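Engineer: Whatever this is, show me its structure:
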Amino acid sequence: MKYDVIVIGSGIAGATFAKACRQYGKKVAVVEKEKLGGTAIATGCLPVKIHKDNVVGFLKARDLADSYHRTLDIDIQDVYERGYNRIAELQDFMKRDLDGIDLYFGDGVLLDQNTLKVGSHNLTTDHFIIATGTSPVIPNNARRAISHRELMGLKKLPKDLIIVGGGVEAVEIADIYAAYGVQVRMVVREEEILQETDQDLKQYLMKSLEQNQVEFYYGDDIVHTIEEQDSIHITTAKGHKIRGEYLLYTSIRSLNKVDGLMDLGVICDEHKIHIDGNLRTSVDNIYVIGDANGILGMAHVAYSQGIAVAKHLYAGKEVEMAYATLPRSIFGLKEISGIGKSEKDLKGQDYKVCKINLRDLYRGYGKDLDGFAKILHHDGKLLGYWVVSDYSSDLMADSALWFDQGCTLEKISKSLFINPSLSEVLPELYLKSIKGDE
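Structural biologist: All right, here's what the predicted structure looks like:
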């Protein structure tokens, strides 16, 4: 079967690229060896957010019942299964999303730079797009040592969970599962979680983790593991003995390689496939998008690369990515979202900070919204913009455009914002900057 382009991998990068090519009227095939959607959609990013939204909805319902002195008679396992079932439905969602695109399941082997063998099928194409991503590494062969993949596949909520790591993945899962009522214990090699994140941005997250009785073992690591039928027991370097139903490893990943790729002369190492500025490999009809190319390792980067390479191939556009103004979010119960520099990034430099509590906005007051926003600026130029609150990630899209266009406080003062809305946080921060309020 001959295609205009074949995509190897159906994660956020591959799926987005395939849909873009469909819009250009191209004949597209997607090859997937496991679940449609990859880490971002099927087993990691989106499933974690589904559980986050699920448990936040439950907590709000419980708080509302409490305010009327009522009891919310809902079993937490039923709440958890609602999230689990939503995740299980993602495969049908993906099939609808990729309608009109031929799907092949199985391991693909590159026979030459134009031919891929998948099972009994020999598929030929003008271009290959490698979107295989990366996989979690579990440095422990115990059956109850797991990654996010296995965690998202658990139909029954565990009673207790040991998490190794203190990065974004670890703290998101810790905050969400602790809110479900799971006893979470975190073994963190560093002396704090999210060590690159400003302290004021972490305060709501730390409060949530502590209120839900998350235990921290800082500056520590696992030296010994014993597995039993229904639990796993670890001993740390500092002598702590900790029990959990599962031991979750986070943040360690390795490249998902394609059989036959290196035989064609494509340069790879353990972590990435080497590419040029247009995300093309040393073989001119093979491109790499998403985590497999080693650029930043974020789902929204992979998504944008999928669109950019489709434009490059079928609209003649050079690949241009605004990595310097990358928006990012940490999806705890209270999201930490931002763009540009943080105060830790600017340490030792000249800048000013303006902050506002979201309850001081008209819309924030109406929603009784907890959290705050801050801008970092110098001589009228915005250096960083950060928001901590419910669904603060939704405020970042417009902000990315501001930063891409070299946003200044003066430009903010000339723009119109819907009233009442949370987007008014930017002009309100501008007003505070006039007097230099912090």
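
Engineer: From here on, just use CA atoms for contacts and neighbour counts.
Structural biologist: OK.

Engineer: how about residue 110, what does it touch?
Structural biologist: By Cα atoms under 8 Å, 6 or more residues apart in numbering, the contact set of residue 110 is 116, 117, 258, 259, 260, 261.

Engineer: Tell me where the stretch 201-350 of the chain has helices.
Structural biologist: For the stretch 201-350 of the chain, helices defined by DSSP state H, counting those that start in this stretch occupy the ranges 299-315.

Engineer: another one to check against the first:
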Amino acid sequence: MYDLAIIGGGPAGYVAAERAGAKGLKVILIEKKELGGVCLNEGCMPTKTLLYSAKTYDNAVAGSKYGVNAKEVSFDFSKMMQRKQKVVKKLVSGVGSKMKMFNVTVLKDTATIKGRSQKGVEIETSKETINSKNILISTGSEAFIPPIPGLGTPNETILTNREILELTEKPESLVIIGGGVIGIEFASFFSSLGTKVTVIEMMDEILGGMDIEQSGMLRQHFVKKGVEFHMSSKVTKVDGNTVSFEQEGKQQNISADKILVSVGRKPVVKGFGLENIGVELHRGGIKVDEMMRTNIPNVYAAGDVTGFSLLAHTASREGEVVVNNLTGRKDQMRYNAIPGVVYTNPEIAGVGLTEEAAKAKGVNYKVSKLPMAYAGRFIAENEGGSGMCKVLVGAKYGEVLGVHMIGNPSSEMIYGACMAIEAELTLKELEEIVFPHPTVSEIFKETIFNFGH
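Structural biologist: Okay, here's the model as predicted:
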């Protein structure tokens, strides 16, 4: 009898397993593929590895701006892909080592929830029947393929995030259906390598949910790099390597070597017996409360399978909430300070309320924004580059409501804003915090100081 059985070895599952094992629970983790889930194997880590290769190439090409003359700068696409695989393999191995360190039993197999019993929950695999007092469902998500004529199953031309990571040759041209995080990150990678990239997006701006002003700045940056955007456009048909779409009432066609479908992801809720115990669904995902409990006692869910915040770091925190409540520490999931990051070049990151969200909720706020150039370190390391830091605070008390940044390295700075929001820090309190100099992170304090001047 296990204390906790976990189905799915992604960020929610393996973090929960590690935390539970460290607290002395008897844990089994069942994963049918590789540990790490989509994030480590087919998403976050392989894409960030490739994006860093592209950023390194961008920096080499621009070397003369910094007094570095690199002759005949080139790249090797196959070596980029090989390095990506090496990084993924190393990270998967690292997760496996942590499972051993905390005495987690790992079973590489499919799992089916058979039902509840007096002992807990019964799970069947091809190898054995498992009984556990508690179960955590963290089966993740998969790429959503919209019902557009001609799309169907991915093939040599039509790709999702999974297939595009397995390319052996750089495409000369690429059409990306969807201007969300996945689509824009691949647009950044391939445009840096010289691929002709076209993005087709239904909304008026890319990166829905991010600060609109900064999303527009990023889009304009890529326009200058040669990326073509078709906003407010609806794809109507795909025929071979040709995408047909409607924009302002006119039909247009674009052909490319490859077509990437990146219009979102959907929770994986079928194929492992949810119906056998009557777990309730909501908007396509598993319905949970703030403690990640489902409607069935001792059955929890965390990560993308809930369909709420499809981010790896959200999933990890949700897994921690489950384990804390199982081991006597009252904990609940909060979503007010979940950071969003787009690892393009330049990066864009945000946390908390955007101006658009604040207005929609009727929140009375004040805003301050400054160019990244107000931080000396940014000028030193980003010749000719531009960026912005925007801070929203409550109009009455001056508490931090949202922080949004565009410019490198936004991804490494946004955590400070997360802490400020979680701690409900005010302008006065932030002004008293000492930032290291010279760092790009000083832009946060400069933007705070700008409220009163």
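
Engineer: related to what we said a few turns ago, out of the contacts of residue 110 of structure 1, which two are the most distant from each other?
Structural biologist: The largest distance within these, taken as Cα to Cα, falls between 117 and 261 and amounts to 12.4 Å.

Engineer: how about the helices of the stretch 1-150 of structure 2, start to end?
Structural biologist: Using DSSP H, counting those that start in this stretch, helices in the stretch 1-150 of structure 2 cover 11-22, 37-42, 44-61, 77-101.

Engineer: what would those helices look like in JSON lines with distance to residue 223 of structure 2 and mean neighbour count?
Structural biologist: Below are these laid out as JSON lines (distance: least, Cα to Cα, whole Å; neighbours: other Cα atoms under 10 Å):
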{"stretch": "helix 11-22", "distance to residue 223 of structure 2": "34", "mean neighbour count": "26"}
{"stretch": "helix 37-42", "distance to residue 223 of structure 2": "27", "mean neighbour count": "22"}
{"stretch": "helix 44-61", "distance to residue 223 of structure 2": "16", "mean neighbour count": "19"}
{"stretch": "helix 77-101", "distance to residue 223 of structure 2": "23", "mean neighbour count": "16"}
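
Engineer: Out of the ones you listed, which is closest to residue 257 of structure 2?
Structural biologist: Of all the helices of the stretch 1-150 of structure 2, helix 77-101 comes closest under Cα to Cα, at 16.3 Å.

Engineer: In structure 2, where's the longest strand?
Structural biologist: Criterion DSSP state E: the longest strand present in structure 2 is strand 129-137.

Engineer: With structure 1 overlaid, how far apart is it on average?
Structural biologist: Aligned to structure 1 and superposed, strand 129-137 of structure 2 gives a mean residue distance of 1.2 Å (mean Cα distance after the TM-score superposition for structure 1).

Engineer: Return the distance of the alignment partner in structure 2 of residue 412 of structure 1 relative to residue 339 of structure 2.
Structural biologist: In structure 2, the residue paired with residue 412 of structure 1 is residue 430, using TM-score structural alignment. Between residue 430 of structure 2 and residue 339 of structure 2 the computed distance is 19 Å (Cα to Cα, to the nearest Å).

Engineer: more neighbours, those two?
Structural biologist: residue 339 (21 against 17; other Cα atoms under 10 Å).

Engineer: so the more buried one makes contact with residue 412?
Structural biologist: No: using Cα atoms under 8 Å, residue 339 of structure 2 is not in contact with residue 412, being 11.0 Å away.

Engineer: So which residue is dead centre in structure 2?
Structural biologist: Nearest to the geometric centre of structure 2 sits residue 311, at 4.5 Å (Cα atoms, centre = their mean).
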